[in-house]
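J.: here's my sequence, what's the structure:
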Amino acid sequence: MLFDTDFKQRSDTNTWSHRDGSPFTQEEQDTVFAATRDELEEVSDQITRYRAYRQSKEEAPEALHRFLSPFLDQLVQKHLRKIIESMTEDELTELKRLLGAMDDPILPFTPNTF
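T.: So this is what the prediction gives:
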């Protein structure tokens, strides 16, 4: 339940709410208040990792541009095949990661995934 919690207290119901905006029932509120410090820290860590994941996906087009710029500047004839041929294995791996980040849609937050 902690992963579905918007930790802002609603003034109209005097409770926390789910991420979709629906208020907690009293039973749900009691359950969340019973969470241990370790559970709250784990939720915080997973949400932090998810935010980092989203940010890397959103920044992928600019990161790809920055990554390819030095290769483009080196070439008189700017053909992608020539650029790829001049890359190291690590550079090819990074290129594939960035292209994949641009192609794949952003996944929704799912508990215990990030």
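
J.: from here on, just use CA atoms for contacts and neighbour counts.
T.: Fine.

J.: following the chain onward from the longest helix seen in the chain, which element is next?
T.: In the chain, assigned by DSSP state H, the helix with the most residues is helix 37-74. Moving toward the C-terminus from helix 37-74, the next helix or strand (DSSP states H and E) is helix 80-85.

J.: on contacts alone, who are the packing partners of that following helix?
T.: The contact analysis (3 or more C-alpha pairs under 8 Å, 6 or more residues apart in numbering; DSSP states H and E) places helix 80-85 against no helix or strand.

J.: got the buried residues for it?
T.: Ile83 (16 or more other C-alpha atoms under 10 Å).

J.: Proceed likewise with the subsequent sequence, for comparison:
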Amino acid sequence: MAVPSDGAGNAPPWRLVGWAVVRGARHTNTWSHTDGRPFTKKEQATALSATREEFETFGWLLERKAERDREIAEATQAVIALLNRYFVALPADSVAADAAAIMTEQDRTEYERLLDIVAPDGWLFAPSEN
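T.: This next block holds a predicted model:
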């Protein structure tokens, strides 16, 4: 993955450091996190000393994280839709395990696949109104 430039070979005004995309003013090298917090002096030094390989590696990691976040969001919506199909046939105080118990084999297989994405540790937490 190449680090973008302005076409004249100059580095972009942003830098990839840690788990944040940070922006720096072109002339002041004032860096901040995406949430607006300014970098500490140590973070500034790290950003200014990063190599091209580090930028490329981080770019790949950032893309992978975005893909994983999308995958989790899509799986979460699919789990909700799948469970809702069964919750309509269950009492109001039912939980996910109740719905899983009455699923078809095909839906149960899909449910388990989705849970591996959404809750890899095996814990599915859904807040209730109680």
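
J.: TM-score for this pair?
T.: The TM-score (TM-score structural alignment, normalised by the length of structure 1) is 0.51; 96 aligned residues with a C-alpha RMSD of 4.1 Å.

J.: what's the longest helix of structure 1 packed up against?
T.: So helix 37-74 of structure 1, by 3+ C-alpha pairs under 8 Å, 6+ apart, packs with helix 89-103.

J.: report the angle between the helix it packs on and helix 37-74.
T.: For helix 89-103 of structure 1 against helix 37-74, the angle by axes from the mean of the first three to the mean of the last three C-alpha atoms, to 10 degrees is 110 degrees.

J.: which residues does helix 89-103 of structure 1 contact?
T.: Applying C-alpha atoms under 8 Å, 6 or more residues apart in numbering, the contact partners of helix 89-103 of structure 1 are 56-57, 60-61, 63-64, 67, 84.

J.: list buried residues within those residues.
T.: 57, 60-61, 63-64.

J.: adding distance to Gln46 of structure 1, write the residues you listed out as CSV.
T.: Formatted as CSV, these follow (distance: C-alpha to C-alpha, whole Å):
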residue, distance to Gln46 of structure 1
Lys57, 17
Ala60, 21
Pro61, 25
Ala63, 24
Leu64, 26
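
J.: burial of Asn29 of structure 2, as a residue count?
T.: 14 (other C-alpha atoms under 10 Å).

J.: centre-most residue in structure 2?
T.: With distances taken as C-alpha atoms, centre = their mean, Asp69 lies nearest the centre of structure 2, 3.0 Å away.

J.: counterpart of that residue over in structure 1?
T.: Taking TM-score structural alignment, Asp69 of structure 2 has Arg54 as its aligned residue in structure 1.

J.: repeat that for Ser32 of structure 2.
T.: Aligned by TM-score structural alignment, Ser32 of structure 2 pairs with Ser17 of structure 1.

J.: count of neighbours near that match?
T.: Counted with other C-alpha under 10 Å, Ser17 of structure 1 comes out at 21.

J.: check the one 5 residues further on too.
T.: For Ser22 of structure 1, the count of nearby residues is 13 (other C-alpha under 10 Å).

J.: how much space between it and Leu64 of structure 1?
T.: In this view, Ser22 of structure 1 and Leu64 of structure 1 are 39 Å apart by C-alpha to C-alpha, to the nearest Å.

J.: with Glu28 of structure 1 instead?
T.: Glu28 of structure 1 is 44 Å from Leu64 of structure 1, where distance means C-alpha to C-alpha.

J.: could you do Asp4 of structure 1 as well?
T.: Taking C-alpha to C-alpha, one finds Asp4 of structure 1 at 33 Å from Leu64 of structure 1.
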